[in-house]
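>>> Sequence and predicted structure are below.
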Amino acid sequence: MKKVRARNKKWALPFINAHKDIVINSIDDPSFFHSPLYLEIGTGKGGFILNMPLLVKGHYLGIEKDSSILAIAARKAFESNNKEVKFLWGDFDKLFPLIEKLRFDGIYLNFSDPWPKLKHHKRRLTYGPRLSNIASLLNKGGLIYIKTDNADLFSFTIEEAKKIDLEIVSKDDNYQLNELDVETEYEKSFREMGVSIHRLILRKKENN
């Protein structure tokens, strides 16, 4: 299912600009950027990333390109005084040079845009060259966790992972939530509609 863009919120940009400690422009804070460190690409309204530190201790960085959606997540972090989560505003490809020297113990791709048209498949977050960049951010032993409701995107991602020699740790066509995972807003809606959730876990092979 294609994600629906949020309506433009007039308060979003002023809020983002006023809270540079939450929506950051640089990664030069050593007190935050150290292991255990986790990344979510496409953080949405923050339901996942803001609750993950309660289950898996560490610091979390969220990337979101929609300013109105990001502002909702950032406001939640501000109102809950969440110090374990920070955000970057922008597209992953454009932000990659900024974060490419960071290493994450886990990377989460939750319900990414499936870009269903064949001519748009290169825009998918799990398109081979992009997925390779994502994998390069992993610490040794780190994992990429992918959840989607889209069976075609799931199959596509498996094939792209094979092309770039990533190891498939597990794949599940009817994933049931486990105790170390947070249900996203999309995931909750899909489950209520009876839609199957597909989950894939990847890692770099030992020789990579």
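Cool, got the structure.
>>> only C-alpha atoms for contact and neighbour calcs from this point on.
Will do.
>>> Pretty sure Leu88 sits against Asp66.
No. Taking CA atoms under 8 Å as the definition, Leu88 is not a contact partner of Asp66, at 10.7 Å.
>>> tell me the secondary structure for Asp93?
Following DSSP: H, G, I helix; E, B strand; the rest coil, Asp93 is assigned to helix.
>>> Specify the strand with the largest residue count in this structure.
strand 138-148 (DSSP state E).
>>> May I see the buried residues of that one?
Leu138, Asn139, Gly142, Leu143, Ile144, Tyr145, Ile146, Lys147, Thr148 (16 or more other CA atoms under 10 Å).
>>> try this one next to it:
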Amino acid sequence: MRLRNKPWAKEYIEDNCDLVIPNPQQYKGKWNELFGNDHPIHIEVGTGKGQFIIGMAEQNPTINYIGIELFESVIVEALKKLKETNLENVRLLNINANDLTEIFSKNEINCVYLNFSDPWPKSRHEKRRLTYASFLKKYEEILVEEGEIHFKTDNQGLFEYSLKSFSQYGLLLKFLSLDLHNSDFEGNVMTEYEEKFSAKGQPIFRVEAKYQNVK
């Protein structure tokens, strides 16, 4: 996907530092203080234009949500959507997913969402996939015991790879659907990609995987 350059993005993000948190490392272990409550915290890695995380926050006011997006030109679209709401349970971070363990402490996060992640189909790029073992280790380090990953994609190859990766890592596969929109799953919030792909008749794959306390 080619991203359109938005030269105004950096300044726009800086002007909204209450929503896109600068220097998030300073809140490691203290994110509940930022939100002002002890509600569970869920993060979306690769939040894109923000439709999913804002929809989830509207649907679940007693959960705090943090959207993580690497690209300034993309996160500003999520920021614009967020500014149109009165939601107090959403914050955004303009960071790389590789830095998660520098931003969050052990047992600080309850759930990780991965929605329509880049499939990185070439074998030499396997380590960049957000369901690769090294990323699963990062999620485990910040999640509560038996914390969960909720993963959605339209890419069958990435889905099959991810199921194998989850299983090899020792995660328990809870919910699994090979055609989410024709299943009995309730409360689904669609991403922008999901709307586009499902409108074309493409099945959406979804799985919930839980870390197991085997120590």
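Structure's in. What do you need? Because the structure is predicted, anything quoted here is derived from the model rather than measured.
>>> So between Leu88 and Asp66 of structure 1, which is more surrounded?
Leu88 (23 against 20; other CA atoms under 10 Å).
>>> residue in structure 2 matching the more buried one?
By TM-score structural alignment, Leu88 of structure 1 lines up with Leu93 in structure 2.
>>> list the contacts for its match?
Residues counted as contacts of Leu93 of structure 2 (CA atoms under 8 Å, 6 or more residues apart in numbering) are Val20, Ile21, Pro22, Pro24, Ile66, Gly67, Ile68, Glu69.
>>> so which of these hold up in structure 1?
Using both residues aligned by TM-score structural alignment, their matches' CA atoms under 8 Å, structure 1 keeps these contacts from the contacts of Leu93 of structure 2: Val20, Ile21, Ile66, Gly67, Ile68, Glu69.
>>> what does the fourth one align to in structure 1?
So the one you mean is Gly67 of structure 2. Counting by TM-score structural alignment, the partner of Gly67 of structure 2 is Gly62.
>>> how far out from the middle of the chain is whichever strand or helix holds that match?
Taking DSSP states H and E as the definition, Gly62 of structure 1 sits inside strand 59-64. Counting by CA atoms, centre = their mean, to the nearest Å, strand 59-64 of structure 1 is centred 7 Å from the centre of its parent chain.
>>> List the contacts of stretch 62-69 of structure 1.
Counting by CA under 8 Å, 6+ apart, 5-9, 12-13, 39-45, 49, 70, 85-92 sit against stretch 62-69 of structure 1.
>>> Which helix or strand contains the alignment partner in structure 1 of Lys210 of structure 2?
Taking TM-score structural alignment, the alignment pairs Lys210 of structure 2 with Arg203 from structure 1. Assessed by DSSP H and E, Arg203 of structure 1 sits inside strand 198-204.
>>> Mean distance of that strand to its aligned residues in structure 2, please.
Here the mean offset of strand 198-204 of structure 1 against structure 2 after fitting is 0.7 Å, by mean CA distance after the TM-score superposition for structure 1.
>>> Spell out which residues sit in contact with the residue nearest the centre of structure 2, please.
By CA atoms, centre = their mean, structure 2 has its centre lying nearest to Glu44, at 1.7 Å. Contact partners of Glu44 of structure 2, counting by CA under 8 Å, 6+ apart, are Ile53, Tyr65, Ile66, Gly67, Ile68, Val112, Tyr113, Leu114, Asn115.
>>> That one maps to what in structure 1?
Match for Glu44 of structure 2 (TM-score structural alignment): Glu40.
>>> Just confirm that match is within a strand.
Yes. With three-state DSSP as the criterion, Glu40 of structure 1 is part of a strand.
>>> Compute the distance between it and Lys117 of structure 1, please.
25 Å (CA to CA, to the nearest Å).
>>> what does Glu179 of structure 1 give?
From Glu179 of structure 1 to Lys117 of structure 1 the distance is 35 Å (CA to CA).
>>> How about Trp11 of structure 1?
34 Å.
>>> Tell me the counterpart of Ile158 of structure 1 in structure 2.
Aligned partner of Ile158 of structure 1 by TM-score structural alignment: Leu163.
>>> Tell me if I am right that its match is in a helix.
Yes. Counting by three-state DSSP, Leu163 of structure 2 is located in a helix.
>>> Helices along structure 2, start to end?
Under the criterion DSSP state H, structure 2 carries helices at the ranges 9-14, 31-35, 51-59, 72-83, 100-103, 133-142, 156-169, 192-199.
>>> Compare those and report which one is nearest to Asp179 of structure 2.
Across these, Asp179 of structure 2 has its closest neighbour in helix 192-199 (9.9 Å, CA to CA).
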